[in-house]
Structures are given as C-alpha cells and as structure tokens.
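Novice: Sequence and predicted model, in that order:
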Amino acid sequence: MTVLVSFLNSRWLDRFLRLLSFISVGVPPFWLALLFLMVFFERLGWFPGPVGRGPAPTGLYTGLFTIDYLLAGDFAGFGTALHHLALPSIALALGPFGYLVRLLRANLLDIINEPFVTVLHAKGVAPISTHFRHILPNAFLPTLTAGGLILAQLLGGSVLVERIFVWPGIGTLVIDGILRQDYAVVQAFIMLSAIIYIGVNLLVDILYGYVDPRVRRS
C-alpha cells in the first residue's frame, strides 16, 4: 500500500501526466490520427492501416463487430476488431483525456489542502484510504460532470478521424447525408445525439449520489 501511495505521489508521474495532458489538449485529433498511421502502421507495422473495421463476422447481430464476434464466440475475430479499433479510439480519446487529467489534478491539489485531510492524517488513517475514500471522491465530482459534457465533442469531432481510418462511422454517414441532401439522416443523427447526450448527463447525475453521500442524503 505504501508503495502505491508513493507511486501516486511521485513527482515524475505527475510531470509525465502533465506533459501528456498538455500535448493531448493542444494536438487536433485528425493530426494525431495521421501521426499514428505514419508511426505505428507505416514505420513499425504494429497496427493495421486505414482499412476500416477489418473482416466482418459471419453473423451480424448488432452491426458492432466487437459485440458480434463475442456473440458468435469468435475470440480471435474479437481481438482483430479491437486491433482495428485501437488507433482511432486513442486518437479521439487523448484530447478529452488531457483535459480531464488537468481538471482532476487541479481539484486534487485543492482537496489535499482542506482541513479534513489534516484531521485524517492526525487520526492515523492509512494513506491509501485517505486518498481513495476521501480525497479522490471529493475531487472527482467536477471531472464526472465534465466527462458527460465532453460526449458532445466526441460525437462531433469523430468525422475527420473516421475519414482518415476509412471507418464507416456515424460521422461519415452524416457527412455523406449532407452532401446528398438526405436530411432524414441528418435529423435522425441530431435526435439520436440529443437522446444520448441527455441520457449520459442523467447517468452522471445518478452517479453523483454514489460518489458523494451528501448528494444522496439531500
């Protein structure tokens, strides 16, 4: 436990996460996607190139390859689907990751200086319990709210990344619908986005009660 707390309090870890968050916030997702293709596909050959989602499973139940492979019991195909999904997912997630890390770090630094933390240390509460049961839940609330709001950015910012990886996603479908003047597709996307956005923020409000007992009692 002491080793884990020391690792979490490490200055090198803090500096590395700060550097990674600054870089990820300042880099556009489409540029990051191109960089990933140049490095991990063209140079190193670790990941597949811009070839879409890979081979389709034999039985399509949901249209989501990872879920369909699991339903079919094809774990090798599931690994292949995850392999194709890795680079576009990371390219889209690094931006929100950097913002949330910076927000969580700022809140943690504020909570650590609160009087109740000093009282916990004076009572001899274990450092691991102080960090994960008292400091982190209090600092996590604004990050949880921001995570729900970032969903809209992910829905709108995936178009260029999908184009780069030749991914037949919803962003590409909407762009093609606009170019074809197929407004039914655009309207369906707007309605679906609104439903998902409201649902995720409702889930965030529910999670507030589990993270913060004060919200649950009120």
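Specialist: Ah, there it is. Numbers count the residues shown, from 1 in each chain.
Novice: For the rest of this, base every contact and every neighbour count on C-alpha atoms.
Specialist: Fine.
Novice: number of nearby residues for the residue nearest to Ile164 when sequence neighbours are not counted?
Specialist: Spatial nearest neighbour of Ile164, excluding adjacent residues (C-alpha to C-alpha, 6 or more residues apart in numbering): Pro50 at 6.6 Å. Pro50 has 19 neighbouring residues, counting by other C-alpha atoms under 10 Å.
Novice: And Pro50, how close does it get to Gly77?
Specialist: As judged by C-alpha to C-alpha, to the nearest Å, Pro50 and Gly77 stand 18 Å apart.
Novice: Which residues in stretch 125-133 does the neighbour count mark as buried?
Specialist: Pro127, Ile128, Thr130, His131 (16 or more other C-alpha atoms under 10 Å).
Novice: now these as CSV including secondary structure and distance to Trp31?
Specialist: Shown next, in CSV, are those (DSSP: H, G, I helix; E, B strand; the rest coil; distance: C-alpha to C-alpha, whole Å):
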residue, secondary structure, distance to Trp31
Pro127, helix, 41
Ile128, helix, 39
Thr130, helix, 40
His131, helix, 37
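Novice: Tell me the first helix or strand C-terminal of the strand or helix carrying Ile178.
Specialist: For Ile178, the element it lies in under DSSP states H and E is helix 170-179. Using DSSP H and E, the helix or strand that follows helix 170-179 in sequence is helix 183-211.
Novice: starting at the chain centroid, how far to whatever helix or strand comes next after that next one?
Specialist: Downstream of helix 183-211, the next assigned helix or strand under DSSP H and E is helix 213-217. Chain-centre distance of helix 213-217: 27 Å, with C-alpha atoms, centre = their mean, to the nearest Å.
Novice: Use this one as the comparison:
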Amino acid sequence: MISEADLTALWITLKLAVVSTLLLLLICAPLAWWLAHTHSRAKVLVEALVALPLVLPPTVMGFYLLVLLGPQGALGGFLESVGMDHLAFSFSGLVVGSMLFSLPFVVQPLQNAFTTAGGRVLEVAATLRASPLDRFFSVVLPLSRRGFLTASVLSFAHTLGEFGMILMIGGNIPGRTQVASIAIYDHVEAMDYSAAHQLSLILVLASFALLLAVFALNRRFKVVSL
C-alpha cells in the first residue's frame, strides 16, 4: 500500500501541475498570439528567452529563482517589506518556478497553432464585420484547439516529472513542497525500492495516459477537420 506521505506528495504534484498549466494557458495565449503575428525586431529576443528553459540546467534556473524569491532577493525582499511572506520554499514559489520552466512547452504549440489559424480565414471574418475579439474567440480558438490541447498536456506532464528546479526553489518539505519526484529520490536514498517503484509506476502510467489521450484527440480533431 502506498503511504500517506506519498499520497500527499502525489496530491501536491497534481495540484502544482493543474495550477501551473491553467495559469500558463492564460498568460501564454496573448504572448503566443503576439509572436505569431508581430514583425517586431524584438521577436527573436523574446523567442530566445522563451526557449531558454529548454537548454538551461534546471538547477541553474532554480538557483536564480531561489535568490530572487528568497528573503534577501529583490522580489522576496519586496514582499516581506509590504508584510507578505517571501515565495522561497512555498507552494507559490513552486508554481512560479514550474511556470517559468514549462513556458516553452506552452508558448511554442500555441504560437504554431495561431500561425496556422491566421490568414484568409480572419480576413473573411473581418469583411463580415466581426470585431477582433469576436474573431479570436469564434474563429481562432476553435481552429487552435489542437495547439491548446498539446500545450496543456505537455505542460502538465512536464510538471509531473520536474525535479531539479523544484528541489532548488521549494526544498524538500513533506506536506508542503515535497512532490512525487522528490519523494522517489528520498525512497531510493533510503534503499526503499518498493515505495520508489510504486510512485514511479504511477507517474509512468499517468504520463503514458496523457500522451495517449493527446495523440488520440489530435487524430480525432484532424479527421473532423477533414
């Protein structure tokens, strides 16, 4: 049987993945739209910054986030000066770190989807006097649903397995910042391979189910669009 501590770690992991993914979709949609349609010279710089987590070691990003969000950091110190808690070693800090680390997994699929959804379809909608907001919600979003699905699943699955960045910014506090990947590491260190196997198997099955679902739904969307 899986222990209560491991169930708590799984719950924190699930909550972190859900919260991070939802916030990323809200924040990244406007950014991806801008990247898909802008002709600004700053586009290359922004795309490089968005893709940086793909090549940056997780511990490096986690370290700088810890410095920024800790009590001596710029953001953490500011929060404490206005009577709030700093974000290091907290669930909120995990959300910030997870969002930054999963940023390219959301922005890039949405950018590709918005690029494909643009063009003549929007021009036709404009000739029918549809407002820009109406065009986005009634035309762009339905045509971009595969991109939103892919971005959601990639962000969610990526958060499930993240280790280095979360360990740096959140530490290993049971019931507070200990996620499943860190709990697995603890079990291996304690030579408790049975408990590590149980948690690892849950994550493997969850990740496989997510990928299977996104491939099946993408295939269905493709058939419907044809």
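Specialist: Thanks, I have it. Owing to the predicted nature of the structure, the values given are computational and were not obtained by experimental measurement.
Novice: Next, the TM-score between them, please.
Specialist: For this chain pair, the superposition-based TM-score is 0.62 by TM-score structural alignment, normalised by the length of the first structure; 176 aligned residues with a C-alpha RMSD of 3.7 Å.
Novice: Just the buried residues of the helix holding Ile178 of the first structure, please?
Specialist: Residues of helix 170-179 of the first structure classed as buried under the neighbour-count rule (16+ other C-alpha under 10 Å) are Ile170, Gly171, Thr172, Val174, Gly177.
Novice: matching residues in the second structure for it?
Specialist: Aligning helix 170-179 of the first structure against the second structure (TM-score structural alignment) gives residues 180-189.
Novice: The helix holding Ile178 of the first structure: average distance to aligned residues in the second structure?
Specialist: The superposed helix 170-179 of the first structure is, by mean C-alpha distance after the TM-score superposition for the first structure, a mean 1.4 Å from where its aligned residues fall in the second structure.
Novice: who does that helix touch, helix- and strand-wise?
Specialist: Applying 3 or more C-alpha pairs under 8 Å, 6 or more residues apart in numbering; DSSP states H and E, one finds that helix 170-179 of the first structure contacts helix 159-164, helix 183-211.
Novice: switch the cut-off to 10 Å
Specialist: Counting contacts by 3 or more C-alpha pairs under 10 Å, 6 or more residues apart in numbering; DSSP states H and E, helix 170-179 of the first structure packs against helix 136-157, helix 159-164, helix 183-211.
Novice: now those helices as TSV including distance to Tyr99 of the first structure and mean neighbour count?
Specialist: Shown next, in TSV, are those (distance: least, C-alpha to C-alpha, whole Å; neighbours: other C-alpha atoms under 10 Å):
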stretch	distance to Tyr99 of the first structure	mean neighbour count
helix 136-157	9	16
helix 159-164	19	19
helix 183-211	18	15
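Novice: Quick one, which of those gets closest to Asn107 of the first structure.
Specialist: For Asn107 of the first structure, the closest of these is helix 136-157, at 5.0 Å, according to C-alpha to C-alpha.
Novice: The closest one to helix 183-211, inter-axis angle?
Specialist: Here helix 136-157 of the first structure points in a direction 180 degrees away from that of helix 183-211 (axes from the mean of the first three to the mean of the last three C-alpha atoms, to 10 degrees).
Novice: quick one: which helix or strand includes the residue most central in space within the first structure?
Specialist: In the first structure, the centroid-proximal residue (C-alpha atoms, centre = their mean) is Ala93; its distance is 4.8 Å. Remark: Ala93 of the first structure resides in helix 75-112, with elements defined by DSSP H and E.
Novice: Name the surrounding residues that touch the match of helix 170-179 of the first structure.
Specialist: 5-14, 159-164, 166-167, 171-174, 178, 190-200, 202-203 (C-alpha atoms under 10 Å, 6 or more residues apart in numbering).
Novice: And for stretch 190-210 of the second structure?
Specialist: 1-3, 6-7, 9-10, 152-154, 156-158, 160-161, 180-181, 183-189, 211-214, 216.
Novice: ok, now stretch 135-144 of the second structure?
Specialist: Contacts to stretch 135-144 of the second structure, defined as C-alpha under 10 Å, 6+ apart, come from residues 33, 109-118, 121-126, 129-130, 132-134, 147-148, 221, 225.
Novice: 8 Å - rerun?
Specialist: Leu110, Ala113, Phe114, Ala117, Gly118, Val121, Leu122, Ala125, Ala126 (C-alpha atoms under 8 Å, 6 or more residues apart in numbering).
Novice: mind putting those in CSV, neighbour count and distance to Gly77 of the second structure included?
Specialist: Below are the contacts of stretch 135-144 of the second structure laid out as CSV (neighbours: other C-alpha atoms under 10 Å; distance: C-alpha to C-alpha, whole Å):
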residue, neighbour count, distance to Gly77 of the second structure
Leu110, 30, 34
Ala113, 23, 39
Phe114, 26, 38
Ala117, 19, 43
Gly118, 18, 43
Val121, 12, 49
Leu122, 17, 46
Ala125, 17, 49
Ala126, 14, 48
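Novice: Kindly reformat those residues as TSV containing distance to Ser40 of the second structure.
Specialist: What follows is the contacts of stretch 135-144 of the second structure, written out as TSV (distance: C-alpha to C-alpha, whole Å):
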residue	distance to Ser40 of the second structure
Leu110	19
Ala113	20
Phe114	17
Ala117	20
Gly118	18
Val121	23
Leu122	21
Ala125	25
Ala126	23
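Novice: related to what we said a few turns ago, spit out the contact partners of the residue nearest to Ile164 of the first structure.
Specialist: Leu37, Ile164, Phe165, Val166, Trp167.
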